[in-house]
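Just the structure for this:
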Amino acid sequence: MINKKVRLLSVLIACVMLLAACGGAANNGANKKAEGQTASSESGGTKILRTNNKSEPGSLDPAIIKGTHESFVVYHAFEGLMRYDENDKLVPAQAESYEVSDDGMTYTFKLRDGLKWSNGDPLTAKDFEYAWKRVIDPKLASDYSFQITTYVKGAEEYYNGKGSIDDVGIKALDDKTLEVQLKAPTPYFLDITAFYTLLPVNEKVVSANPDWAKDPQSTEFVSNGAFKITEWNHKENIKMVKNDNYVDADKVKLDGLQFDLLEDNNTAYQKYEGGEYDVLVSPAPAVTAKAVQSKDPELQMGKDLGVYYFEFNTTKKPFNNVNVRKALSMALDRKTIVEKIAQGGQMPAEGIIPYGLNDDAKKDFREANGNLITEDKAKAKELLEKGLKEEGMTMDDLKNCTLSYNTDEAHKKIAQALQEMWKQNLGVELNLENMEFQVLLDNRKAGNFEIARSGWMGDYKDPMTMLDLFMTDNPQNNSRWSNKEFDALLKKASSTGDQKVRMDSMKAAEKIMMEEMPVIPVYFYTQPRLQKPNVTGVYKPLLAYPRFIYADIEAK
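Sure thing, here's the model as predicted:
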């Protein structure tokens, strides 16, 4: 037993030392620039804010993107009817105002005057109607089609081939008026209109070139946000310039943005330290830990509504067995993972729903539903033996199983810690495999995995945003887990405006999910970033990456 504890401690210490070495490498760089010199100082007087984006996007089309590595860019190129402002308050954006019917079933949006696309075309309510109906076109196969089919009248029937597009409750009454009819009262529908799937697209551009969003250099990338994309140098960077046709262009102080597509945390930190980046998002854990300890004024600790987890492919043995899944979850030490490896102020997960969302009694939903995560090594051993026996398998069969994660030093160390904890506490030996993030996303969607690293950031401020992706028919349900009672509870919550009924249903649904454990919640996210002292106006909504719309780079 002593040797096992020493071995685990050694692995954890090695993780921290390696991360510290990576973070410290930049401090010894021979080409480090003078303090205060930033990327913008190389741009001939123009203000180009440069930052990192950890992965190559699969697309920049709002209707089909599915991750923060894509939305980080897209939210700067497009704007929806609503958005979150600098105080994280939901406010009208492309909309000037809205009205909600007394029964909560009809929303009427009035658009602002003079809206234009980046190419000068008028932007009208018809663009929103086209964009939203495009999302639910079965031929597009949008992973986020459920954000409309779940709520909008007639949308699900059309998507499933049982209804007409003309019966979908999305209609431009005139150039400035959009009417949306819902199936049931949805208290968070306004939040959904700020989500990237419901951003508008230009029908003329999309119809002319179905690949319009894959390569901006082959066609003009037309958008309606504060910036427009001018270059996408794949695996290298994405460049944007100020959109003079943006409705609030007079408030935009930057001339442009550059997102480097860079997975390596060490290189990214070197660029920040060398003055090549003005902002560094999600630095390596050891870098964040050092900044926390030294009270570095450049460290900004952003709040997040998200959970870091590992998902099982519940169609593959032995992970189809609930006892095996629960055993692997129970054998983890989340506190050690958070404090010794992640090191970014994260909280050990207590369920799938993080802190920060209120229930009907205005109490934090997480606190009200309690800690649903159990850590018990002895019980884990019993459950694993029972589960393997039920599947006619032995411990040796697990040696052929693999945990997949995307290339990133922090993900690697966490995966290694899980591997060692399972080996020490259960005698389980699993393989590890790393890959590019987009490849991991594609493999998870195709079911080409056994256990895979994952994470989920809330799309809107309601507990449903963390639960509905695990419904049986949700395209995002990579685990393939299905539970009729869980589905029924969420459908009940979605069919009423009674907040107590909604919250009680979702609390019961979360308990069912955590009892069956199709995923292993590890911790609740935070999002640290490093930001140069002369960069101002950056803000981070709870539900998204930092926004640079009103940022500025002040002269030194």
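
only C-alpha atoms for contact and neighbour calcs from this point on.
OK.

centre of the chain versus stretch 162-176, how much separation?
Between the centre of stretch 162-176 and the centre of its chain there are 30 Å (Cα atoms, centre = their mean, to the nearest Å).

Span of it from start to end?
For stretch 162-176, the first and last residues are 30 Å from each other (Cα to Cα, to the nearest Å).

outside of it, which residues touch it?
109-113, 124-126, 128-129, 132-133, 152-155, 157-158, 178-182 (Cα atoms under 8 Å, 6 or more residues apart in numbering).

could you flag which of those are buried?
109-112, 124-126, 128-129, 132-133, 152-155, 158, 178-182 (16 or more other Cα atoms under 10 Å).

From these, which land in helices?
If you go by DSSP state H, the buried ones among the contacts of stretch 162-176 have Ala125, Lys126, Phe128, Glu129, Trp132, Lys133, Ala155, Tyr158 in helices.

Quick one: residues contacting the fourth one.
In this case it means Glu129. So Glu129 contacts Ile170, Lys171, Ala172, Leu178 (Cα under 8 Å, 6+ apart).

again, only using 10 Å
Gly169, Ile170, Lys171, Ala172, Leu173, Leu178, Glu179, Val180, Leu198, Pro200, Val201 (Cα atoms under 10 Å, 6 or more residues apart in numbering).

do the third one as well
By Cα under 10 Å, 6+ apart, Phe128 lies in contact with 80-81, 134, 170-172, 178, 198-203.

Mind checking which of these are buried?
By 16+ other Cα under 10 Å, the contacts of Phe128 give Gly80, Leu81, Arg134, Ile170, Lys171, Ala172, Leu178, Leu198, Leu199, Pro200, Val201, Asn202 as buried.

how about this one, so we can line them up?
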Amino acid sequence: MKMKKILAMALASAMVLSLGACGSSDSGSTSGSDSSAASDGTEAASSAFPGTAEDDTYVVDLRAEPPELNSILTTDIASGDILREVMVGLYKLDENDTPQPDLAETTEVSDDGRTYTMTLRQDAKWTNGEPVTAHDFVFSYQTICSKEAASSYAFIVYDNLLNGNEVYEGTMDPSELGVKALDDYTLEVTFENPIPYAEHLFSFASYYPVNQKAYEEIGADVYGDDADKIVTNGAYTISEWTHNDHITLTKNEDFYDPDRCAVGTIRYTMMNDANTRMNAFQGGQVDCINLNADQMDQAEQLGIKTESYVDNGNWYIQFNTQKTDKGLDNANIRRGLGMAINTQSLCDDILRNGSVPATGLVPTTIAGANGEKYRDAVGDVVSYNAEEAKKYFEQGLQETGLSAEDLKLSILCDDQTSGQRDAEFFQAQWKEVLGIDVEITPQPFKSRLDSMKHGDFDMVYAGWSPDYNDPMTFLDMFTTTNGNNYGKYSNAEYDSLVASALVEGDVAARQDMLAQAEKIVTNDDAAIFPLYFSGVTYAVSDKVQNMTRTGFQEFDFTDAK
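From the prediction side, this is the model:
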């Protein structure tokens, strides 16, 4: 599995991610609560903000423009937020992030745990009028497992399905992939190995069906780029998409379960400035916004209802290991740059939103072996240490023959308020601890993703939100061939450990493999330096009900019943 949602820095977002899975935008906020009560039991007193004036409509700030809404290609949280409302798959996550059958009416699992045979409901329809059938899943899975699709998230399918890698590499025909339509409404999915989180995968965007007729008529190169260039099958439809401004979703009256919709219309705005968001909320123009630290204080003073939850996201610095002229191919230089950042001060003095210093790549909320959280079982693998940072940095300079003046480093970040604020903190830390000047390169979320994909960066401030509740969702993304490995990091031992963990049946042995891999990528090689595990606080108006926000679902309005 290789993609999570890449976080877009609108608040401290999940990847999301989205992403992923997935990557996410803005480090101001990520998710985990229902709008009727905060996940940690904290909720401000009754609000004096009734919300937007439109009946049966919620206006929610998405913060970032979704790059596209093609489930075969999507890797970010913003796109995932929209797709979650307009698409349905075999399973869906409920308000507690537990997978529940959706299109799959019945599921039978083989004795060896590898084959899932599912009978599909027969009343689901695409917005072009065609029925949703097992063939739509076969087309989707075969398409994402083709190199021609150029999906950064293809790994989450081809690494898992029987013969997936062989089909992806072209040594087997797509018909040999572990997905079969036994008839129009019976789907058989076979994995290479038993997967304990298979039902969670079935709820993920990369496992959504795709209507072949629409995909081919619209064209793969533009599918999902506009409201009229996508066919959906979910609880809502896309009625309007004004790029970089808003997306409007309308309740799908032809959907087989319309009562699950929390509201008739959802309008997602895309405000990239924190002050603009707060002003819009106070003016009754938006019903839900993420809050930064200063705004949390302001909200309390104004009596604005706020809710909080611990996100499953991890924000980190990814190094472009191909930048040999800037010393970023050297592990000690990378380690020095990472350890120079005071992550406790970052959380306490800059973020101030419930985020905590990262002690590894896998956050504290992710499940581990035998009922224990992975982080608790494995312990800490990274930490801030200014003196050690200096030593490693100087050692790296000696090893490369470079001077500090030769490096001329830059850090890529989102152009939103919090992204630039955090980058300025890193900039000051590097100057204070290592004596170097680092340039800040802010870009809109979509442009940042494009720069990352093309390797056009030295260091990037990025985040990852989990695709499923297992450490693998964070650790497989930095293998040599993973589409999310934007820094082009490569370590044969790391790759081998991840590959072995994919097939290991003993949960304790598997966890040990993953722990070794995590130490290699974050500590020994420092290709990634984790900064913090994110928390989210948001303001919500009185009118909003039945809104789910969790680390796996930044927004969901389909849990009304």
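
Look through structure 2 and tell me its longest helix.
Identified as the longest helix of structure 2 according to DSSP H is helix 417-434.

Please name every helix or strand in contact with that helix.
Packing contacts for helix 417-434 of structure 2, counted by 3 or more Cα pairs under 10 Å, 6 or more residues apart in numbering; DSSP states H and E, involve strand 4-11, strand 21-27, helix 274-282, helix 331-339, helix 386-400, strand 410-414, strand 439-443, strand 459-465.

Same list (those) but as JSON lines, adding distance to Thr232 of structure 2.
As requested, those are arranged in JSON lines below (distance: least, Cα to Cα, whole Å):
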{"stretch": "strand 4-11", "distance to Thr232 of structure 2": "21"}
{"stretch": "strand 21-27", "distance to Thr232 of structure 2": "20"}
{"stretch": "helix 274-282", "distance to Thr232 of structure 2": "30"}
{"stretch": "helix 331-339", "distance to Thr232 of structure 2": "43"}
{"stretch": "helix 386-400", "distance to Thr232 of structure 2": "50"}
{"stretch": "strand 410-414", "distance to Thr232 of structure 2": "30"}
{"stretch": "strand 439-443", "distance to Thr232 of structure 2": "31"}
{"stretch": "strand 459-465", "distance to Thr232 of structure 2": "24"}
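
Asn320 of structure 2 is nearest to which of those?
Of all those, strand 459-465 sits nearest to Asn320 of structure 2, with 6.1 Å by Cα to Cα.

Asp215 of structure 1 against Val222, yeah?
No. Assessed by Cα atoms under 10 Å, Asp215 of structure 1 is found out of contact with Val222, at 11.8 Å.

circling back: return the mean post-superposition distance for the longest helix of structure 2 against structure 1.
Comparison of helix 417-434 of structure 2 with structure 1 after fitting gives an average deviation of 0.8 Å (mean Cα distance after the TM-score superposition for structure 1).

Could you report the distance from Met9 of structure 2 to Ser27 of structure 2?
Using Cα to Cα, we find Met9 of structure 2 at a distance of 4 Å from Ser27 of structure 2.

overlap in contacts of these two?
Joint contacts of Met9 of structure 2 and Ser27 (Cα under 10 Å, 6+ apart) are Asp414, Gln416, Thr417, Ser418, Gly419, Asp422, Tyr461, Ala462, Gly463.

Output these in CSV, with neighbour count and distance to Thr359 of structure 2 appended to each entry.
What follows is these, written out as CSV (neighbours: other Cα atoms under 10 Å; distance: Cα to Cα, whole Å):
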residue, neighbour count, distance to Thr359 of structure 2
Asp414, 30, 24
Gln416, 26, 26
Thr417, 20, 26
Ser418, 26, 22
Gly419, 25, 21
Asp422, 20, 19
Tyr461, 26, 17
Ala462, 30, 16
Gly463, 38, 15
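
Same list, these, but as JSON lines with distance to Arg375 of structure 2 please.
Converted to JSON lines, those look like this (distance: Cα to Cα, whole Å):
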{"residue": "Asp414", "distance to Arg375 of structure 2": "28"}
{"residue": "Gln416", "distance to Arg375 of structure 2": "31"}
{"residue": "Thr417", "distance to Arg375 of structure 2": "31"}
{"residue": "Ser418", "distance to Arg375 of structure 2": "27"}
{"residue": "Gly419", "distance to Arg375 of structure 2": "26"}
{"residue": "Asp422", "distance to Arg375 of structure 2": "25"}
{"residue": "Tyr461", "distance to Arg375 of structure 2": "22"}
{"residue": "Ala462", "distance to Arg375 of structure 2": "21"}
{"residue": "Gly463", "distance to Arg375 of structure 2": "18"}
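
Out of those, which is nearest to Ala367 of structure 2?
Gly463 (19.2 Å).

can you tell me which residue in structure 1 aligns to the closest one?
Alignment note (TM-score structural alignment): Gly463 of structure 2 maps to Gly455 of structure 1.

how about that match, what does it touch?
By Cα under 10 Å, 6+ apart, the contact list for Gly455 of structure 1 reads Gly67, Gly306, Val307, Tyr308, Tyr309, Phe310, Glu311, Pro521, Val522, Tyr523, Phe524, Tyr525.

Point out the ones among the residues you listed that are inside strands.
Gly306, Val307, Tyr308, Tyr309, Phe310, Glu311, Pro521, Val522, Tyr523, Phe524, Tyr525 (DSSP state E).

which position in structure 2 aligns with the fourth one?
It stands for Tyr309 of structure 1. In structure 2, Tyr309 of structure 1 lands on Tyr316 (TM-score structural alignment).

Distance check, the residue nearest to its match when sequence neighbours are not counted against Tyr384 of structure 2.
Among residues not flanking Tyr316 of structure 2 along the chain, Pro530 sits closest, at 4.1 Å (Cα to Cα, 6 or more residues apart in numbering). Note on Pro530 of structure 2: its distance to Tyr384 of structure 2, by Cα to Cα, is 10 Å.

Glu105 of structure 2 reaches Asp123, doesn't it?
No. Glu105 of structure 2 is beyond contact range of Asp123, at 11.2 Å (criterion: Cα under 10 Å).

Quick check: end-to-end length of stretch 333-349 of structure 2?
Stretch 333-349 of structure 2 has an end-to-end distance of 26 Å (Cα to Cα).

no wait, stretch 129-144 of structure 1
16 Å.

what range in structure 2 matches that stretch?
Stretch 129-144 of structure 1 covers residues 138-153 of structure 2 once aligned (TM-score structural alignment).
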